[in-house]
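Q: coordinates only, sequence not included:
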């Protein structure tokens, strides 16, 4: 069975991801600044009464030099962690802790994470929400299928980066 994470805000860098019971699972926060800043991704405790949120990762956004991730106690330059690939270099691939390679495939209003072994097994799928003008209102949602549930943290971390870049590319293309 898939794990469905619903967004409280449409922005991938300023939202809370909630589970099917409407409980917060991840908090993603980026201060609003004129220049690029840092996105902090925290994991919410399952036992809400006793534990505190646990910082999972930070993304230090840079314009002049490579963006950096702080993940699992390591500082990783984006080019060493997520590599651009595919037609027009729009896809983002990475090697997960399980040693397998995965790839985020961006679309106009969605993204899929696939196992990059030729099988194209879908591991996670994101669908952007809508405000409900021409169809029923729907919140953005990240679904993680059984094949990806052993690595939900890295899926969320890489998703935040890839989705923000997808939106920046889309917005730049639409503004001319």
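A: Ah, there it is. What you see is a predicted model, and the numbers here were worked out from it, not measured in a lab.
Q: switch to C-alpha atoms for all contacts and neighbour counts from now on
A: Will do.
Q: please enumerate the helices of the protein.
A: Under the criterion DSSP state H, the chain contains helices at 78-81, 152-174.
Q: quick one, which of the ones you listed is nearest to residue 25?
A: The closest of these to residue 25 is helix 152-174. By Cα to Cα, the value is 10.4 Å.
Q: buried stuff in the closest one?
A: Applying a neighbour-count criterion of 16 or more other Cα atoms under 10 Å, the buried positions in helix 152-174 are 153-163, 166-167.
Q: ok, second structure coming up, stack it against the first:
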């Protein structure tokens, strides 16, 4: 299952299926010192012939500037430093990811890759659950919009995957922006 994003910013985007059906909408109004992302999910229309999309509130991610971030999802207020467990340090001096326990009692890990995050089972072989693909202009590979790919093993918790992805990708991009750029010395 793939969700194509309308922008390169998963926290400010419309997520559509391969056939163009809008499923999720994320919005993050620009405000100084306040960064809240609202995540909405499509609600099926009950009236035959009504083609208007209606959305229902799914979650909210409060990206903390001076305090820990919070995720409001499923009637719970989840403090991210308690919901996610940080992984061990990698040989490059970066955290290997953020772990959380899913609704099925299984532990999952968002790997914060250099360019994209990937959700895996926290097992010995890193079984893939979801993967983000950046957009491509079609130079080295076929052109495509950015998309979040959810493998069959994760389809039972797609809403949670989208919510945690929005948080993780923002975190990953902020960490990427803070990393020193290589090359170009004197």
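A: In hand now; what should we look at? From a predicted model like this one, the values you see are computed outputs, not experimental measurements.
Q: quick one: TM-score?
A: Taking TM-score structural alignment, normalised by the length of structure 1 as the basis, the two superposed chains have a TM-score of 0.89; 174 aligned residues with a Cα RMSD of 2.0 Å.
Q: mind putting the helices of structure 1 in a markdown table, distance to residue 140 of structure 1 included?
A: Shown next, in a markdown table, are these (distance: least, Cα to Cα, whole Å):
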| stretch | distance to residue 140 of structure 1 |
| --- | --- |
| helix 78-81 | 25 |
| helix 152-174 | 12 |
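Q: nearest to residue 112 of structure 1, of those?
A: helix 152-174 (9.5 Å).
Q: ok, and what's touching the closest one?
A: Residues outside helix 152-174 of structure 1 that contact it (Cα atoms under 8 Å, 6 or more residues apart in numbering): 12-13, 41, 56-57, 59, 82, 90, 92, 96, 104, 106, 108, 111, 124, 144, 148.
Q: residue in structure 1 paired with residue 34 of structure 2?
A: The alignment partner of residue 34 of structure 2 in structure 1, by TM-score structural alignment, is residue 36.
Q: likewise residue 69 of structure 2?
A: Aligning on TM-score structural alignment places residue 69 of structure 2 opposite residue 67 in structure 1.
Q: neighbours of residue 41 of structure 2, just the number please.
A: Number of residues near residue 41 of structure 2 (other Cα atoms under 10 Å) recorded here: 19.
Q: so it makes contact with residue 53?
A: No. In this structure residue 41 of structure 2 lies outside contact range of residue 53 using Cα atoms under 8 Å: 9.9 Å.
Q: and for the two, which residues touch both?
A: The contact sets of residue 41 of structure 2 and residue 53 do not overlap (Cα under 8 Å, 6+ apart).
Q: distance check, the match of residue 34 of structure 2 against residue 137 of structure 1.
A: 31 Å (Cα to Cα, to the nearest Å).
Q: tell me which of those two has more neighbours.
A: residue 36 (14 against 11).
Q: quick one, what contacts the closest residue in space to the more buried one that isn't next to it in sequence?
A: Spatially, and ignoring its direct neighbours in sequence, residue 36 of structure 1 is nearest to residue 61 (5.6 Å; Cα to Cα, 6 or more residues apart in numbering). For residue 61 of structure 1, the contact set (Cα under 8 Å, 6+ apart) comprises 36-39, 67-68.
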